[in-house]
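**Q** Only the shape, not the letters, is given here:
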């Protein structure tokens, strides 16, 4: 760990949930994308997340995951203590998960600064990421709810946006700005205007705040949720009976949007090589950075024969996969499912999962 990287009082919260339906059939409910090595690094996305956060927080981690994935998380992160992993009985979206982490940390350390970072994102410039988190923590110590706003590289319609206001005079956070509003995923023309204006950042869902500050902001609109989260934090035996009654809501809607409207959210702009691997097209871009058009292989290189073809392919079935004369193809071959599409239609893979679910074929999802 490099000297000066550690951030005193910062706790890393890693929400490890979701099923990554746009990465089916590699990612499934029983084995979501954060448990997989999708980048060829030899590490899962979850382990990569731990690796880049540990210099900042040392052993101050809290991973919130589904009960079905608890054993896999512990297996991939054996360095975590027993009470560093919290298992949700059922998915309730991001606010209950992060809110419970805040309630637990509030009891452990009343001065705790919580940094929430998803388990399934890719960040290539780790040094820049560390610098941005340090600024965010400094701003959070002044009572701000802080988000990290990714510098947009193109007019993406798959991300929400953050409108950036004037700069804030915060010691240790020279690049922090006021957030004017959070904007839902836009249409292509609106996305183009946002990027051209220079006033907007992508919303990557990364938040830094005092644990108590976050709960106080949440209590302004959802006091019952905060009460129940604090009860669970004080007596984990109450998880089973209280958790199903918690409102299913995202942190953006529960806290970030109303707090921004009240002028209580700051953003630290970041250029850190970020991607959320939302589909196979974005994964192909990550794997192919700096290369000419090519065929990117996720797994099964010895089983793949490609002739004059580009795109992305994975072979996990044990049989040979041959691709001839196709551009921007996506081929994912597993033991029980085969996906063939194009990078252009990668976002629509989720519709396959919806169709299979509708047919009752949940064992494939």
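**A** Arrived safely, thanks for sending. Fair warning: this is a prediction, and the values are worked out from it, not measured in the lab.
**Q** C-alpha from now on. contacts and neighbour counts both.
**A** Fine.
**Q** all helices for the protein, in order.
**A** Listed in chain order, the helices found in the chain under DSSP state H are 45-57, 70-76, 94-108, 126-140, 188-197, 211-219, 223-234, 239-242, 251, 257-261, 280-287, 349-358.
**Q** can you tell which of those helices is closest to residue 268?
**A** helix 126-140 (6.4 Å; C-alpha to C-alpha).
**Q** re the thing from before, would you mind putting the helices of the chain into CSV with mean neighbour count and distance to residue 63 alongside?
**A** Output for the helices of the chain, formatted as CSV (neighbours: other C-alpha atoms under 10 Å; distance: least, C-alpha to C-alpha, whole Å):
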stretch, mean neighbour count, distance to residue 63
helix 45-57, 20, 10
helix 70-76, 15, 8
helix 94-108, 23, 8
helix 126-140, 21, 18
helix 188-197, 15, 33
helix 211-219, 21, 15
helix 223-234, 19, 14
helix 239-242, 14, 16
helix 251, 19, 16
helix 257-261, 19, 24
helix 280-287, 20, 24
helix 349-358, 15, 26
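**Q** Second structure follows, compare the two:
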């Protein structure tokens, strides 16, 4: 077990001292890392066999490994759970050395974040009736890890009053690809961190509305990071998603039996698809937000990834193992891994991603549309490229 003093020693990443976290809270705090999804907008690197969360997109560590590293000074590995598909469970075992086998929760199939989180909460409640869970996607970049942990700790404290808590990312521009959270009444400061009730959630707005949100200073990006007591979220599921709650009951009863996967598989076939935002957060009444400015990005496409790679004096960013030849080229991201020369002439504002069996070339401002290429490959039955 980790020495409890480490839990209060959150100050590894920045110079200012951070508020220590009560030991009694830390002892029942768990991380639930959602490691599903394919990340199709990062094709052709991110594919069904190797989704982006299992890739080292920015350094020597994969996104999953970075997520585990980020949380561990607060939550020890024995209280880190990873929800993943059966296809990628082995990858989790390989990439997260020392993760207990029982901490890998195999999801029979994609059903959205609400069933995924409901399953994790069901497992945790069986394990620890006092469990508080911090739910984190496996494919985010956060540069201020200490600030992230401080916010998680504050949110966990708020969650003890049966709030459903989310981290609100302070926006620095009017992004139309994210949902927004409007803050309501202040809840004061918790562990030195301000917190607010949530007034409303708004799904991806148009540019003018997003600009209004940013200018108002009342709105935050919805980063999909949640903190709550396992019992609280399951009560909300029972009230707002009763069909899902009903399917989880036999799973809870069978979790420690040899029939676990059979029972789970049968239940999963009947579980309705829905997200935690639409199914729970937008309808619940006791919801809180902890605003954060932690260098967050969801690395949603090649344009956002390219902005994280240092560029040259012309704004060109080169990534991967090759040495491309860039002539009269500016503001262009080039990834090479195929062992062949990539040359560009007269490009500006482009993404070039070269892999052994597929090449992507697109303008940065169309990076969101890479998913359309993936959809076409599916329609054409070209599974070998997916």
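**A** Received it, and whenever you're ready, just let me know what you need. Keep in mind the model is a prediction, meaning the values are calculated, not measured.
**Q** one step back: just tell me which of the helices of the first structure ends up closest to residue 31 of the first structure.
**A** Nearest to residue 31 of the first structure among the helices of the first structure is helix 70-76; the distance by C-alpha to C-alpha comes to 8.9 Å.
**Q** and for the closest one, what span of the second structure is it aligned with?
**A** Taken onto the second structure by TM-score structural alignment, helix 70-76 of the first structure occupies residues 89-95 there.
**Q** measure the residue nearest the centre of the second structure to residue 359 of the second structure for me?
**A** For the second structure, the residue nearest the mean C-alpha position is residue 137 (2.1 Å; C-alpha atoms, centre = their mean). Per C-alpha to C-alpha, to the nearest Å, residue 137 of the second structure is found 28 Å from residue 359 of the second structure.
**Q** Just give me the match in the first structure for residue 289 of the second structure.
**A** In the first structure, residue 289 of the second structure lines up with residue 267, judged by TM-score structural alignment.
**Q** just residue 60 of the second structure next, same as before
**A** With TM-score structural alignment as the criterion, the equivalent of residue 60 of the second structure in the first structure is residue 42.
**Q** Kindly report the same for residue 206 of the second structure.
**A** Using TM-score structural alignment to pair residues, one finds that residue 206 of the second structure aligns to residue 187 in the first structure.
**Q** ok, and the closest non-adjacent residue to its match?
**A** Nearest in space to residue 187 of the first structure, with sequence neighbours left out and distances taken as C-alpha to C-alpha, 6 or more residues apart in numbering, is residue 157 at 6.1 Å.
**Q** What count of nearby residues applies to residue 42 of the first structure?
**A** Applying other C-alpha atoms under 10 Å, we find 11 residues neighbouring residue 42 of the first structure.
**Q** What's the separation between it and residue 299 of the first structure?
**A** For residue 42 of the first structure, the distance to residue 299 of the first structure under the criterion C-alpha to C-alpha works out to 11 Å.
**Q** How about residue 176 of the first structure?
**A** In this structure, residue 176 of the first structure and residue 299 of the first structure are 41 Å apart, going by C-alpha to C-alpha.
**Q** Mind checking which of the two has more residues around it?
**A** Of the pair residue 176 of the first structure and residue 299, residue 176 is the one with more neighbours under other C-alpha under 10 Å, namely 27 against 18.
**Q** just checking, what residue in the second structure corresponds to the more buried one?
**A** In the second structure, the position corresponding to residue 176 of the first structure is occupied by residue 195, as judged by TM-score structural alignment.
**Q** Name the nearest residue to its match, ignoring sequence neighbours.
**A** By the measure of C-alpha to C-alpha, 6+ apart, the closest residue to residue 195 of the second structure outside its immediate chain neighbours is residue 290, 4.7 Å from it.
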